[in-house]
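[1] here's a sequence, model it:
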Amino acid sequence: MGCGQSTDGFSNYGSSPHNSQFMTTNNSSLTMYGNNNNNGSMKNGGEGDEDLNAKEVAVDRSTLEAYIQLEREIAEEEASNPLQPLELKAEQLARITQEIKEMEVNLENLERETSSYGEQTKDSVETRKFFIENGIQEDPLSPDQEKYLDSANKQEIAAQELETHRKQRDQLAEEVAELEERASTLQAKYKTHDELLSRLFGGEYGSVKENQLEAELDELEAHRGRIMEANFKWRQAQMMLEYACKQLAVAVQKWQDLPTIPTIDLEIRYSVAAETRNNLVAASQNINGAQRYLDNVNFPYCAPGEVDTLNKQATEYVFTDMQSHERHEHAHSCYSTTHKRANALLQWFDTVINTTIMKDLQEINEKVKEKTLELRRERVRLIQEKGTKTQGTCVSKDT
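    As a prediction, this is how the structure comes out:
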């Protein structure tokens, strides 16, 4: 498959409409001070509810400076955009928590299946001990031994996947907590900003131009939100794919080294085979994770079917495949091919991100910056004008 076949998949970078609404709502809170649902009243210093139309703040140089400083602080907070990653990572945390519950049930079932193969499993179901205790070398495995070996291997894989998921869950929980704190700070600044403008203008727009500029900025922010969401998802997927490529490279090298280890060194041979398997499992998890981030994008390489083949036809039988030259070579071909295709997929990711998404993001950032400055200048003008009318003094121009 060529890259061109996935054009439809990333024409909108794989973003989802419901997430763009999240960004529109929060970015709009920066400017939609005319739409407060507080019926024109708010708490003020413990004095009780006040009629905003009846009492407005005094407009002087300090008011203007406070407004400009608040705008700058909000712009700095928005530069790292904690709101959107918070929603995405919170969704991911909920999903991985559910997956852990399902994996725990699956592991229990595999443990029961493995223990059903005989008394030898009561002391230990570790494949390494089975190898050592039974002295398996070049002799072919019996049918029961092979079934037990495959079952024990599946159990070990399931246990490894569960442990990896638990670590990912813990890391995500920390990231979500940090993002929640940053988002709370930004939302507090949004609220202060809204209250200041509402008190300045009594909950009304200062001018028709301000109303128009605000609507135009909201539209640009919504569009930027979709591009930023796409950029976040693609970069998270890219990071996971980079890990997968490194893990596949280690697996291929370890598998190549295996025939050079004497068959009498059973523990070393098992250790190398286990390390190969562990890297293959981790790589497949990362590739699947990248696909989850971009669930409506068709990957030109390493599609779900290919990863499933790697797991079912190769990874689960790694200890059986190490017993004969023919099976070893077949497995090596499978691992090596997947590694090459994963590298090709990573290059495709780089192309999409650098030539498409970043170009669009740079363009929309410039438009948002220009429109934000336009709106700020109009509001500064209105504040200056209001100060001149109410106090008969001229406030210095500050853009």
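[2] could you use CA atoms for every contact and neighbour count after this?
    OK.
[3] the closest residue to residue 399 other than its chain neighbours: which element?
    Nearest in space to residue 399, with sequence neighbours left out and distances taken as C-alpha to C-alpha, 6 or more residues apart in numbering, is residue 377 at 5.6 Å. Here residue 377 sits within helix 358-391, counting by DSSP states H and E.
[4] could you say what helices and strands that helix packs with?
    helix 61-79, helix 208-257 (3 or more C-alpha pairs under 8 Å, 6 or more residues apart in numbering; DSSP states H and E).
[5] could these be laid out in TSV, adding mean neighbour count and distance to residue 140?
    Output for those, formatted as TSV (neighbours: other C-alpha atoms under 10 Å; distance: least, C-alpha to C-alpha, whole Å):
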stretch	mean neighbour count	distance to residue 140
helix 61-79	15	62
helix 208-257	20	20
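[6] to check against the first, give me the structure of this:
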Amino acid sequence: MGCASSTAVQVQPRYPSQTVNTVRTTTHPPVAVTVTQPNVIHMRQPVVNVPRTTIITQQYPPPIAATNLAVANKPQNKDINIEEVVKKFQLLNSVILDLEKKNLVTRVEEKIKQRAATDAESIALKATLAQLEEKTKKELQDVANLQQMANSSSISNFFSSQLQFDQKFSQEEEEYIQAKTEQENCYKKLIALQEESSRISAEIDNLKRERNDLLNLYEQVDNVLDQVFGGVYGSTLEDELETKTDQIQEKLRRIEMAMRAWKNSEAMTKAATGQLEFACKRWWDVQRIPKTGSYQMLRIQAITETRNYLIAAVRNLAHTQRNISPVKAPYCDPKELNTLNQAINFIFIDGMTRDRHSHAYQVYRTTHARSNMLAKWIETVIANKITTDLAETRVAFAQCRQSLRSERLRLMKEKVLETTGQTLDIDETKSMDSGIDMETESAASVEVAEVEKVEDAQNLNEKIEKAKAENEEEGEEMKEDEEKPSLDELAPPPSKNELFGDLDTLMSEYEGQQKALQHEQEMTKARQEANFKEKLRRRRSKKMRLEAQGIQIEPDNGPAEAAQS
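    Purely as a prediction, here's the structure:
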């Protein structure tokens, strides 16, 4: 008996991430081939933030007879019931289609980005709030110093007259009110962002649970395909269809994310428009409320309610800008929102006099008109740009994926016929691809910024109407300007590259990656062939040397004769 030796041979796998180790044990010269396959998880669908296995776009013929033997003798194909496995494949696809209608992968990615942007904004607001708190303390101290001076006899040392002192005191009071209002507004925004981040985190957890169920089903489908086809593609057509499906799916993912972002922006902009409209109306009411002492608290409550509606509108418009980025909004841009924020910071001061009240109203009304234009512009972009591309891409993806499933079912039928001699009857309509469920898509929650309620303001509307009725002699209501911006002259829509990114470049990069991976696989295959041929050459050389020395090499007559020897 000669000494046993072991040689590891690499077999071309179905997936690049899979390694099939073929161990050949040689005992002069019988060759026994066994296959051991590690447990490898395959992701057949693109998943956000999960390393994705790229599929080789070409099937290679086995380079040597030993490779064919290794693949053909995989133990999985000996013990499985092909017919049952095919039925399981069909059932898994039906469940997958139901989950895919929820668009889970895209929604998880969208929510993760939204939470990251919210957290970044919260960090910035925390720093701003700290600065505003210091500013408020300083302004309060300035007011306190003047009050202390008024109670002393040192006014004449700093002011020429009581009138000059009163003017300075009023100025310091206004600066303190403005600083305090700005601080409170910043604090309210920060709290709202923190609550939004917590809500988004909860949504991500729920979506991830469903997404993980989907990924588990993908893994089960890949295991079924491995069992049926032994780790290689059933046909070249299956390989090509899978690659094409991956490409269209990536394009579809981009467009779906754009659609969801723009639909959310549309809802937020419409909410902001309604909030600005109410703020303008309530701001009219403020001027009609008597300024006598008994109505002072009512005026403060009305101004506070106006401010809360304006803050909510600003948040919704800011979220809209973030959602449609990198496209720049032609209306209510950051500069306009900054102007509105400044007006909000002065709102309690603006409510004291008619002139300032009228000026502030013009700012609010102009922003309301621009917000209405923005809502109409977003609606037009969705209808004329995104919807068409999304519908076409969904149809292409559904057709391509259905073709892939049909090809796999055809191959499985052939496998059943080859294995059992029976014809498998499969109803392919059970796995027909209906695409994204539009009802589920439209029913997806869109969280708009809500208005904070005014404390201790029960029956506020009734109180304001009563106060206005008692103040008819104070003057007429403020008239709304007759000229309104026309919706017929909207800004031009963004380009496809601005909406979806450069899809042509994306597809080119994808194809380039596929070609690079294919080249790498060819090089690996060539090295494996060369190594195996070299091992065969060495074995032949050893056999020739042994024969030259007069040592007979017994033929391979199986384990029984080997044992007898």
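[7] next, the TM-score between them, please.
    The TM-score (TM-score structural alignment, normalised by the length of structure 1) is 0.81; 344 aligned residues with a C-alpha RMSD of 2.2 Å.
[8] one step back: quick check: buried residues in the helix holding residue 377 of structure 1?
    361, 364, 368, 371-372, 374-387 (16 or more other C-alpha atoms under 10 Å).
[9] got it, and stretch 200-209 of structure 2?
    Under the neighbour-count criterion of 16+ other C-alpha under 10 Å, stretch 200-209 of structure 2 has 200-201, 204, 207-208 buried.
[10] the helix holding residue 377 of structure 1 vs structure 2, average distance?
    Superposed on structure 2, helix 358-391 of structure 1 shows a mean distance of 1.3 Å to its aligned residues (mean C-alpha distance after the TM-score superposition for structure 1).
[11] equivalent analysis for stretch 333-344 of structure 1, please.
    Mean deviation for stretch 333-344 of structure 1: 0.8 Å (mean C-alpha distance after the TM-score superposition for structure 1).
[12] what about that stretch, distance to the chain center?
    Remark: stretch 333-344 of structure 1 is offset 25 Å from the chain centroid, using C-alpha atoms, centre = their mean, to the nearest Å.
[13] go on, stretch 334-346 of structure 2?
    Mean-position distance between stretch 334-346 of structure 2 and its chain equals 30 Å (C-alpha atoms, centre = their mean).
[14] kindly report the same for stretch 276-292 of structure 1.
    With C-alpha atoms, centre = their mean, you get 16 Å for stretch 276-292 of structure 1.
[15] what of stretch 249-260 of structure 2?
    The answer for stretch 249-260 of structure 2 is 10 Å, by C-alpha atoms, centre = their mean.
[16] that stretch corresponds to what range in structure 1?
    Counting by TM-score structural alignment, stretch 249-260 of structure 2 falls onto residues 221-232 of structure 1.
[17] return the mean post-superposition distance for that stretch against structure 2.
    Mean for stretch 221-232 of structure 1 is 1.1 Å (mean C-alpha distance after the TM-score superposition for structure 1).
[18] residues contacting the most centrally placed residue in structure 1?
    The residue lying closest to the centre of structure 1 (C-alpha atoms, centre = their mean) is residue 236, at 4.9 Å. Residues in contact with residue 236 of structure 1 (C-alpha atoms under 8 Å, 6 or more residues apart in numbering) are 290, 293.
[19] try it again at 6 Å.
    By C-alpha atoms under 6 Å, 6 or more residues apart in numbering, no residues touch residue 236 of structure 1.
[20] would you mind measuring from it to residue 264 of structure 1?
    Residue 236 of structure 1 sits 44 Å away from residue 264 of structure 1, taking C-alpha to C-alpha, to the nearest Å as the criterion.
[21] ditto for residue 145 of structure 1
    19 Å.
[22] for residue 172 of structure 1, same thing?
    44 Å.
[23] any idea which element the counterpart of residue 276 of structure 1 in structure 2 lies in?
    Aligned counterpart of residue 276 of structure 1 in structure 2: residue 306 (TM-score structural alignment). With secondary structure defined by DSSP H and E, residue 306 of structure 2 is part of helix 296-324.
[24] now the very next helix or strand once past that helix: buried residues?
    Using DSSP H and E, the helix or strand that directly follows helix 296-324 of structure 2 along the chain is helix 334-345. Buried residues in helix 334-345 of structure 2, counted by 16+ other C-alpha under 10 Å: 337, 340-341, 343-345.
[25] on contacts alone, who are the packing partners of helix 334-345 of structure 2?
    If you count contacts as 3 or more C-alpha pairs under 6 Å, 6 or more residues apart in numbering; DSSP states H and E, helix 334-345 of structure 2 packs onto helix 162-229.
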